[in-house]
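J.: this is the structure alone, sequence omitted:
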């Protein structure tokens, strides 16, 4: 009955890894430099108020492909004890006719673990709200009387809660977080849209990440990291990333993204292609406070024949504070 042409490829690909029609969380290749997007306990890590903007255009030249933008700022509330961090983040995401806008406030309580204050264990909470909308005019269909296609734009809003734990030292970090804690209790469809039209259904997401910094010589260091994401419906998603840095100013790296089967996921099809994409990444510290980053992704699945890769650019700037001008700030590489 329903035949959607303009965005059918994009929508099917977005949900193909799931046994339900789930709205997946946004994806960033530069997750190492965008910690607040995957863990609220990251707030205040740099110990200076830091603003960041990131824009990602995915699957270039594929109609209806995802486009994501995010703006965040985080820092400390007390530069003496440094035991509380705050972070604010807004994100917009568009997938074909479906749009999402979200805003979060994040709080982190930071426990000092050593005399020299080089190690901290942080616990974070994030509280936010998301607006989901679907524009029926952006769909192309042949049945003009199809009641499953909304007229105009339909939207709904729902709250969300996040929780995370984050540990760091000068040369290592590790974190775990859970997103969309209210997923099981919120409305899962747009207002006014027929219940048989599966557009919005949030699922709870779990993240585990870790990385390190290894000094190879006086000028060159190595920064490996990984990110695991799971919603217990589709394959577990794994990002493996490796950077080489020269003088801690120019960072060049690569990333491999793939699905893996964990937790006895017997419901998944045996012939799923797990390899997702590889990424080429570059980061340049214009100064100690200003960073520019870029990532290019190339798909490794059937989608590669229809699109021209994905591009992601980010900028961040740390704001100096007079209150801590006389204190030495340890370098922050995560």
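T.: All right, it came through fine. Quick caveat: nothing in here was measured; it's all calculated off a predicted structure.
J.: can we go C-alpha only for contacts and neighbour counts from here?
T.: Noted.
J.: how about the residue of the chain positioned farthest from its centre, secondary structure?
T.: Taking C-alpha atoms, centre = their mean, the residue of the chain most remote from its mean C-alpha position is residue 145, at 38.2 Å. Following DSSP: H, G, I helix; E, B strand; the rest coil, the label given to residue 145 is coil.
J.: and the strands in the stretch 101-250 of the chain?
T.: With DSSP state E, counting those that start in this stretch applied, the stretch 101-250 of the chain shows strands at 120-135, 153-169, 172-179, 205-212, 214-215, 220-230, 236-246, 250-260, listed in chain order.
J.: in a markdown table, list those strands along with distance to residue 141 and mean neighbour count.
T.: Listed next are those as a markdown table, based on distance: least, C-alpha to C-alpha, whole Å; neighbours: other C-alpha atoms under 10 Å:
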| stretch | distance to residue 141 | mean neighbour count |
| --- | --- | --- |
| strand 120-135 | 13 | 21 |
| strand 153-169 | 16 | 19 |
| strand 172-179 | 35 | 21 |
| strand 205-212 | 33 | 20 |
| strand 214-215 | 55 | 14 |
| strand 220-230 | 34 | 20 |
| strand 236-246 | 33 | 20 |
| strand 250-260 | 33 | 19 |
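J.: how about the closest residue to residue 321 other than its chain neighbours, what does it touch?
T.: In space, and not counting its chain neighbours, residue 321 is closest to residue 48: 7.2 Å by C-alpha to C-alpha, 6 or more residues apart in numbering. Residue 48 is in contact with 74-76, 318-321, counting by C-alpha atoms under 8 Å, 6 or more residues apart in numbering.
J.: switch the cut-off to 7 Å
T.: 75-76, 318-320 (C-alpha atoms under 7 Å, 6 or more residues apart in numbering).
J.: check residue 334 too.
T.: Residue 334 neighbours (C-alpha under 7 Å, 6+ apart): 32-33.
J.: now residue 213
T.: 171-172, 221-223.
J.: next up, the contacts around the closest residue to residue 41 other than its chain neighbours.
T.: Closest residue to residue 41 apart from its sequence neighbours, by C-alpha to C-alpha, 6+ apart: residue 124 at 3.7 Å. By C-alpha under 7 Å, 6+ apart, the contact set of residue 124 is 40-41, 106-109, 163-165.
J.: against that first model, consider the following:
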């Protein structure tokens, strides 16, 4: 009975979180394998791997709690000339009663610096976001406000995505990027409930450095900082070890939020698979068995100048 009461409290928390997310602001999803999902947060990364690159990620958060976030994204990017890269990405995010879908095109332009040891990329993102809200999924014993009646559902509200980014990398040692996947603050207005849902601008700073420990072992610490108005600064710190360009083992810490274990395997020169598990450090960890993330990458083509194969970023 105690476990059931805890689960009901957690479900109530998700319902309240979903409603507050709709009324106040839509926030970008979080990823544990952000270091392998760079194009999602920084359009300047498009084409930087030097090959046609397909990547997909699925994340299920707070397993065991009804309405907990589920996120899926898929992207493809490639260089189309010596300096220009293009990418296409699709994103789906579900939390509680709300569902977001977006599709975006990424463009990057890269300048070689310092005798081809450094590369500076400028990126632009453009696309559409679609928001759906189904108030019929709410528990009427939790949410009693008539404004959240199913007749007030939000169906397919469109908003524009415009993003930009900078990405500076050494040929095979380090990288740092600054970006905002969506520069516009968009208001989704509902004239029935007389409420708005705001898409706020997020600012990302990402970076990492590769240390050659031995001919077989490499070590890469990495970080992701995320800032958005009205929320505390979010910080993800990770440490990854790469063995024989095949096996990746790592751990991560999301500030005051979660501890994570990371695993990756380069199946062939073209295919990489990865998995991450998050153990939640907040009170919600009492009601959940953690979060899971699955990642894959498939690449075609021969990597060109300035690219190390297989590269650690």
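T.: Structure received. Predicted model only: the values in this text are computed from it and were never measured.
J.: need the TM-score between these chains.
T.: The TM-score (TM-score structural alignment, normalised by the length of structure 2) is 0.89; 301 aligned residues with a C-alpha RMSD of 2.4 Å.
J.: pull up the gap between the residue nearest to residue 41 of structure 1 and residue 34 of structure 1, please.
T.: 15 Å (C-alpha to C-alpha, to the nearest Å).
J.: can you check residue 229 of structure 1 too?
T.: Applying C-alpha to C-alpha, the value for residue 229 of structure 1 to residue 34 of structure 1 is 15 Å.
J.: next, count neighbours for the alignment partner in structure 2 of residue 302 of structure 1.
T.: Using TM-score structural alignment, the equivalent of residue 302 of structure 1 in structure 2 is residue 283. When neighbours are defined as other C-alpha atoms under 10 Å, residue 283 of structure 2 has 10 of them.
J.: what is the burial count for the alignment partner in structure 2 of residue 31 of structure 1?
T.: For residue 31 of structure 1, the aligned position in structure 2 is occupied by residue 34, per TM-score structural alignment. A count of nearby residues for residue 34 of structure 2, using other C-alpha under 10 Å, gives 18.
J.: repeat for residue 44 of structure 1
T.: 28.
J.: residues touching it, list them.
T.: Residue 44 of structure 1 is in contact with 74-76, 85-86, counting by C-alpha under 7 Å, 6+ apart.
J.: return the subset of the residues you listed lying in strands.
T.: 74-76, 85-86 (DSSP state E).
J.: need the contact list for the residue lying closest to residue 153 of structure 1 once chain neighbours are set aside.
T.: Spatially, and ignoring its direct neighbours in sequence, residue 153 of structure 1 is nearest to residue 135 (4.2 Å; C-alpha to C-alpha, 6+ apart). Shown in contact with residue 135 of structure 1 (C-alpha under 7 Å, 6+ apart): 97-98, 152-154.
J.: need the three-state assignment for residue 15 of structure 2.
T.: Residue 15 of structure 2 - assigned by three-state DSSP - is helix.
J.: next one: it from residue 139 of structure 2, what distance?
T.: According to C-alpha to C-alpha, residue 15 of structure 2 and residue 139 of structure 2 sit 8 Å apart.
J.: and the alignment partner in structure 2 of residue 281 of structure 1, what element?
T.: Matched to structure 2 by TM-score structural alignment, residue 281 of structure 1 sits across from residue 262. Per DSSP states H and E: residue 262 of structure 2 is located in strand 258-266.
J.: follow-up on the earlier one: which of the contacts of residue 44 of structure 1 tops the neighbour count?
T.: residue 85 (29 neighbours).
J.: map that one onto structure 2.
T.: Under the alignment by TM-score structural alignment, residue 85 of structure 1 pairs with residue 85 in structure 2.
J.: can I assume that match is in contact with residue 79?
T.: Yes: with contact defined as C-alpha atoms under 7 Å, residue 85 of structure 2 reaches residue 79; the gap is 4.0 Å.
J.: tell me who's in contact with residue 95 of structure 1.
T.: Shown in contact with residue 95 of structure 1 (C-alpha under 7 Å, 6+ apart): 64-67.
J.: and the gap between residue 71 of structure 2 and residue 248 of structure 2?
T.: To residue 248 of structure 2, residue 71 of structure 2 is 23 Å away according to C-alpha to C-alpha.
J.: likewise for residue 279 of structure 2?
T.: Separation of residue 279 of structure 2 from residue 248 of structure 2 (C-alpha to C-alpha) stands at 19 Å.
J.: show me what residue 239 of structure 1 lines up with in structure 2.
T.: In structure 2, residue 239 of structure 1 lands on residue 236 (TM-score structural alignment).
J.: again, but for residue 59 of structure 1
T.: In structure 2, residue 59 of structure 1 lands on residue 62 (TM-score structural alignment).
J.: residue 318 of structure 1 now?
T.: Superposed on structure 2 with TM-score structural alignment, residue 318 of structure 1 falls opposite residue 299.
J.: now do the contacts for the nearest residue to that match once chain neighbours are set aside.
T.: Nearest non-adjacent residue to residue 299 of structure 2, counting by C-alpha to C-alpha, 6+ apart: residue 53, 4.4 Å away. Contact partners of residue 53 of structure 2, counting by C-alpha under 7 Å, 6+ apart, are 76-78, 298-300.
J.: quick one: the helix or strand containing residue 53 of structure 2 to structure 1 mean distance?
T.: Using DSSP H and E, residue 53 of structure 2 sits in strand 52-60. By mean C-alpha distance after the TM-score superposition for structure 1, the fitted strand 52-60 of structure 2 averages 0.6 Å away from its aligned residues in structure 1.
J.: is it correct that residue 96 of structure 2 is in contact with residue 19?
T.: No: counting by C-alpha under 7 Å, residue 19 is not a contact partner of residue 96 of structure 2; they are 8.2 Å apart.
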